[in-house]
Structure formats: structure tokens, C-alpha cells
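**Q** Sharing a model prediction with you, sequence too.
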Amino acid sequence: MKAVVVAAGEGTRMRPLTDSRPKPMLPIGGVPMVERVLDACAPYVDGYVLVVGYEAEVIREHVGIEHAGHPVEYVEQDEQLGTAHAVGKAGESVNEPFVAMNGDVVVDEALVASLAAAARDGESAIATMDVPDPRNYGVVDVADGYLTGIVEKPADPPSTLANLGLYAFDPGVFEFVEATELSERGEYEITETIERMLAAGHAFRVVEHDGHWLDVGRPWELLDAQEILLEDVEREIRGEVEDGATLEGSVVVESGATVRTGSVVEGPVVIQEGATVGPNAYVRGATVVGEDGKVGTSVEVKNSILMRGATVPHLSYVGDSVLGRDVNLGAGTIVANLRHDDANVRMGVKGDRVDTGRRKLGVVVADGVKTGIDTSLNAGVKLGVDATTKPGESVTRDRGENL
């Protein structure tokens, strides 16, 4: 059995973090999302087909031709024309039952196991989850454990079971993909493919899931996902911890990482290879300090993602934020993460200011950003690739391109 993993999209709602990488390569808990999906599939498959497109070489270079002992084949989706179109691209590489996964979701192994079991039984399957308000999802109609219909974002949902966009198929699906027509949204949608299969008498087992699942589409959802994933992290100290440093709870210090004297690290925290913390730093919450990153003297970092090479060297505070690769925050840079009126923080997404649902949210800073000393960054601000600030500047609006 193979896993077809769709990892072709840019993720425009994730800008500016996706200006230099496809969305599935964004890290959660220090590991790219697509790699986590491959890991979840590994016990149940004997090979992968990765559907790539935007910045495809980034995925190819990271994943390579083998993962978890299974071969990896790549197919190109030059135009991102919907999930059915992406799945169809795998048709020449798959002649057996398979699971179809998105490469930019957080999903636990148990759900993959259930889908794979259906495929082994010769059945197609659709993954679902009970949600309080299903009107913003594709909603399934079920009878005796099998799918009878599916409708997108209905005003009057037929059930509370949301479609998670994860499936088991047999190779017969490709015939129905070929028959799928372009939708009003300009995509070949897999839900139409499934409706055609149902009309032709094809049965779909409904797999109800009650574990971890999160569709990570907007920058702050990286933090939501990391909080979930780091719940299960176990303490492991392989790097150097100097005398006078204090580690509390579930803390991972990878080989080649250093925690210097006077620092306090309260888990769940992952400090990756080559990273340094301290001296006299404070790191807490669900935080990852990425490879070769630095949290320096008298710096506090809370509940944040610092990607590879991100540096916060002196006298700064970073809370509930995402820092891209090779960011450098000048001494005294302070991130605000709470509004005075205690309302949810809003953030720009494709030109609109969106309620993030988060009372505490700092900033999203793309690769290569540099701030001047004593910069203040307001809650919900985004800085684009290679953006800069002046010393002493107070930044209250987004800055840069492709935000």
C-alpha cells in the first residue's frame, strides 16, 4: 500500500512564511509538517508518492528518495488546480489501494491506521470528526457507517461530522478523477469525485476520528499545532547543560545544543542541534529553538517557534510568535502579545484583518528580518522577507511584501 501525500501548494494564507518554502515544509515542533505526515503513514505503507509543485526542490532536497525505509516517488502538479487534480497526478504511479493525505495537517497515527485498514479490506474511506459547528466544513451524511452524501459548508448541516480531507481509495478513483469537472472556484474538487463514485454505487466507509487533527492554514495555527504536539514530548538531554542552568519538565536538548549558566527552561521546550540558550535566559511554554538558533543574555522567549538560525541575542522579549530562518532581533527588541482591551489579536491574511481567536499572539516574522535596537513590535504585526526596522522604532503595521 502507498501513501499519496499532496504537498504542492504555496499556502498563500501563510505568507510571508511561504515566500521561500512550500507550506508543508513549515516546521511544527521542529519538524516540517510533511515529514510528520510521512512518519504517521510509515507503519502502514510500503512507499510514498509525493505530489509537489511550488518550490518543489525544497521538499525533494529535504525528504530525498527514501523515508522510514520506504521509497519516495515524486510527481509534479505544475498548476494547483484542486485536490482531485493533485490525486490524479499520482495515477501513473499507483496501481493498488492507497491512502491520500494532505502534507500540511497535524494528524495522529491512529487515524492513518483506520484508513489503511479500510484500504486493506478493499474499501474506500473518508476521515471525519465530530465538530461543534460544522457549517464551515464539508459535512458528511452517514447511514450505517457508510457515506451517503457530502456537502460543502451547508447552512443546514445533515450531521456534525466534518470531512477532514483524508481518504483511502482504490485505483478505480482515477477514472472518476478524470470525469471530475472544473468547479466554480476554478478547481477539480475531490468532493465532486466522491459524489460521482457514490452515484456509481461505490461504497465509502466513514472513519470517525476523535484524536489529534488540525488543518494548519494560517500563521498562528502553527502555534496551535505546536502546543498540541509538544504535549507528548519526553524529557531528553543529549546536549550540554552548564552548571547553574535549570531545566524543568519536558525539555529536549539535542546533541550539539547548549544551555548556559543562569538560564531557566520550563518545558515543553525543544532546543535543537547547534542552538544555544543563555546565559541568564528564560525559555518557556510550547517553544522550539531551531537548529543553530540563539536565545541570548537576559532574553525571554515564551510559546514561540524560532526556525533555523533565528537569533534573539540580548535583552529582548518574544512571546507567542513565529520567527523565520536567520532572523536577527536587535538588542532590546520587545514583542507585544496582548491587547489593552483584552480582545482577541487580529492579523492580516490576504488583505483582510482576521480575528485569530487568540487572546495572546505576538508577531510573524519572515526569513532574514533584522530589527534595530530597542524596536517595539505590536501584537499581530507581520514582517516580510528581509524587512528591517530602525533603532528605537515602534512598528504597529505590517511591513514588507507578500503579506
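**A** That came through, no problem. Numbering: from 1, shown residues only.
**Q** switch to C-alpha atoms for all contacts and neighbour counts from now on
**A** Fine.
**Q** in stretch 238-256, what counts as buried?
**A** Neighbour-count burial for stretch 238-256 flags 239, 241, 245, 246, 247, 250, 251, 252, 253, 254, 255, 256 (criterion: 16 or more other C-alpha atoms under 10 Å).
**Q** Quick one: distance of it to the chain centre.
**A** On the basis of C-alpha atoms, centre = their mean, to the nearest Å, stretch 238-256 is displaced by 26 Å from the centre of the chain it belongs to.
**Q** got the buried residues of stretch 238-256 as TSV, with distance to residue 302 and secondary structure columns?
**A** Putting those into TSV (distance: C-alpha to C-alpha, whole Å; DSSP: H, G, I helix; E, B strand; the rest coil) gives the following:
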residue	distance to residue 302	secondary structure
239	21	coil
241	20	strand
245	17	coil
246	16	strand
247	15	strand
250	15	coil
251	14	strand
252	16	strand
253	17	strand
254	19	coil
255	22	coil
256	22	coil
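**Q** Put this next to the first one:
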Amino acid sequence: MLGVLAIGTETGAAFAPSIPAALLPVGEGSAVDRAIDAMIAVGVDEIHVDPADHELSVRVHERYPSVPIVQDDDLTGALVRHDRVLWMPATAVVDHSSLERLATAGAGVLKRPSEPFSPLAGPEPRPICLPADVFEDRAPSDAPAIARGLDVDGALERIECDHVADVRRPWELLDANEWYIAGVDTPDGHSIDGVRSRSDGEIHPDADLTGPVAVHQGARIGPGVVIEGPVVVSPGADVGPNCYVRSNTFIGEDVHIGASVEIKNSVLLDGAKVPHLSYVGDSVVGPDANVGAGSLVANLRHDDQPVRLTHNDCRVSTGRRKFGVVIGEGSKLGIGTRLNVGTVLGVGATTTPGEIVVRDVRTEGDTER
């Protein structure tokens, strides 16, 4: 089977434009690592990176050196050699058993059961598998367009899957990290493995770590810290005294967490800072963002309905009962900022000391009303 690893044209997700979206963290790997692993697991034996990207091609080769990389000038031959084509976004995270069901369907696309829209309708595409003969003279990059045509004719199977995510959506980045940090059992008896404990970094003897906690080399855990795994602490991260880090949290490289901070079920990207006396729950904090000391995040609506937020200039449902905020890359929050559930702070946004944020803040001084 020919695998097509599809790369979006954007440099990164809206909340982290400096990081290629495919390299956003998912557990102790990246989104593209998860995509490559899943493709190989379901029988892909040649991979084409579309459009050509040297860094990701090297990543594929280093991860699976025996798997050939198909170049642009050999695509026609590749379509002849294979009876099926698995088109996989590099930002897609999916459990292997669901992808296997897709790979054995006549022609199909993965979708989440909760999605009210077609998985082919939006800018966040899902994995697609098609017979090679439907491409005729068209390139593998045309898989989404071909699938849309088959869907109109009723010839495309929509395969429901609970564990499929596009990490460019911040709430799905949380979903994917939950699966690969905590581990899950899929309905058909397969599983996604969670993290395993490791203590390669510096852990103060007065810290209390329970459950699987992966502390990588160069990370530092201060005195009085309580970490309830599963949690990932990346190289260079510093968790200050008396912090409380709760399960399913990913702490990126060189992240600084100050004294007496509580972090719960969140993703903190590289270089983010959460100084002392703050609470961040069910949230995504972009690279190099600074959450002012004493800031608090709300993560639950009073009416108990799924949290909605702005994504691609549209208000959408996250499908999550608990979701906090999205803090964009390089944002700087004043001390004592209060952030309402479902608010989004754009790249480089700022807040004033003590500000109560109930609407999105696009950039410095620009608040959506």
C-alpha cells in the first residue's frame, strides 16, 4: 500500500505559528511521528511526502530506514505498484485499529462520531483510503477531491472513530495528548500505550511523584512538587517549589513553572512560562507565552454544556465538557489575569494586570466584543 503523508501549507497552528504543525507534541513524540507509525502499522510499505519536504522525508527515513521514500518523478510508477493509497495528513493522530479498518474499506474516510459535518468539508482533513485505480491520471495529492466526488455519489464509506484528531485544533491537541500520555483501550480491543515512568532529570527528594511520570534529562523538579501522573516533563523544563501538576499534562522543553502553580490536563509548548500562584486547566499555552503571576483559568461552563471557542474565525464546539483557554505564541498576560472558559488569546496578545478576559483577544489591545 502506498502512503501519502500530506503536509498543509501553513507553517504552524494558529496558536503556535513558529512550529510546523506536524511537529506539535503528542505524548513523547510528535504528530507526524504518530502518523508515520500508524501508516506503517496498517501495511504501508512506500511513503510519498506531499509536497516534498526534506525535513519530514529525513524523519520518515530515520524512523523507518527500510521503507522507501517515493519521489515526485516516481509517483506514476508507485500508483501502478500498489492497489491502494492511504492519504494521511501529517497533523492527524489516529489509533491504529481504526486506520486498519479504513485501509481495508473499499473507499473511505475517518470521522469522529460527534462531528455534525462531513469530514471532507472543513480545512482539517481526515485520513482517506482509496483504490489506486480511481486516480487514473491524477496525482495522490488529489485524494481529498476524489473522495469528495465519491462521497457525492454515495460511494465513500465514513468510518467512525473515537480516536482521531487534527492537532491544529487546540482541543484536539489536548485529545491526542490525553490518549498518548494516559493510554486508552479502543472499543475493538486494541490500545494506545501511555507514557512510562523515567527519572532522567533532577528530582528533589521532597517532591512526590505518583503514577507514570516521564522526567527527561535536563528537567528539574523542585521541592514540595506534587505530580500525579501520567505527565511528561520535557528537557530543560523547570517545575518550581510546591507546584501541583495533575494528570495528562505535557510540559514542553524549557518551560518554566513558578512556585505554587497548579497545572491540570494541559499542553504547555516550548518556552512557555507560568509564574507563581497561577492555575491553568484543560488549556493550550503557546510557545514563549507568559502567563502573569496569580492568573486563573476557568474551564467549565455554568450550564455544563460543551465549551465553544473561536477557530478559523468561526465559533465551534470543542465537544468537551471541560476546556479552558488557548494562549497564543508570545502572549503576555498581566498579573492576576482572569480568563473565561473558551477564550482565545492570539499570537502576541497582552492583557493588563487584573484584567477579566471574557472575549477573545486577537492582538495587543484588540479585544473581540
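**A** Happy to help now that I have it. The structure displayed is predicted, hence computed values, not measured ones.
**Q** TM-score of the superposed pair?
**A** After superposition, the two chains reach a TM-score (TM-score structural alignment, normalised by the length of the second structure) of 0.78; 345 aligned residues with a C-alpha RMSD of 3.8 Å.
**Q** Is it correct that residue 293 of the second structure is in contact with residue 280?
**A** No. Between residue 293 of the second structure and residue 280 there is no contact under C-alpha atoms under 8 Å: 11.4 Å.
**Q** list the buried ones in the lengthiest strand in the first structure?
**A** For the first structure, the longest strand by residue count, based on DSSP state E, is strand 161-169. By 16+ other C-alpha under 10 Å, the buried positions in strand 161-169 of the first structure come out as 161, 162, 163, 164, 165, 166, 167, 168, 169.
**Q** Following element in sequence after that strand, please.
**A** Note on strand 161-169 of the first structure: by DSSP states H and E, the next helix or strand toward the C-terminus is helix 173-179.
**Q** and whatever helix or strand comes next after that following helix, what does it pack onto?
**A** Downstream of helix 173-179 of the first structure, the next assigned helix or strand under DSSP H and E is helix 190-199. Judged by 3 or more C-alpha pairs under 8 Å, 6 or more residues apart in numbering; DSSP states H and E, helix 190-199 of the first structure is in contact with helix 83-89, strand 146-152, helix 173-179.
**Q** what's the most buried one of those?
**A** When these are scored by mean count of other C-alpha atoms under 10 Å, the highest mean neighbour count falls to helix 83-89 (a mean of 23).
**Q** Would you convert the buried residues of strand 161-169 of the first structure into CSV that also reports distance to residue 67 of the first structure?
**A** Converted to CSV, these look like this (distance: C-alpha to C-alpha, whole Å):
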residue, distance to residue 67 of the first structure
161, 33
162, 30
163, 28
164, 24
165, 23
166, 20
167, 21
168, 21
169, 22
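**Q** Please say which position in the second structure residue 192 of the first structure maps to.
**A** Counting by TM-score structural alignment, residue 192 of the first structure lines up with residue 149 in the second structure.
**Q** What about that match, how many residues nearby?
**A** Here the number of neighbours of residue 149 of the second structure (other C-alpha atoms under 10 Å) works out to 13.
**Q** same thing with residue 296 of the first structure?
**A** By other C-alpha under 10 Å, the residues close to residue 296 of the first structure number 23.
**Q** do the same with residue 237 of the second structure
**A** Counted with other C-alpha under 10 Å, residue 237 of the second structure comes out at 26.
**Q** In the first structure, what residue corresponds to it?
**A** Under the alignment (TM-score structural alignment), residue 237 of the second structure pairs with residue 275 of the first structure.
**Q** quick one: contacts for its match?
**A** Residue 275 of the first structure sits next to 256, 257, 258, 289, 290, 291, 292, 293, 294 when contact means C-alpha atoms under 8 Å, 6 or more residues apart in numbering.
**Q** Fine by me, we can end here.
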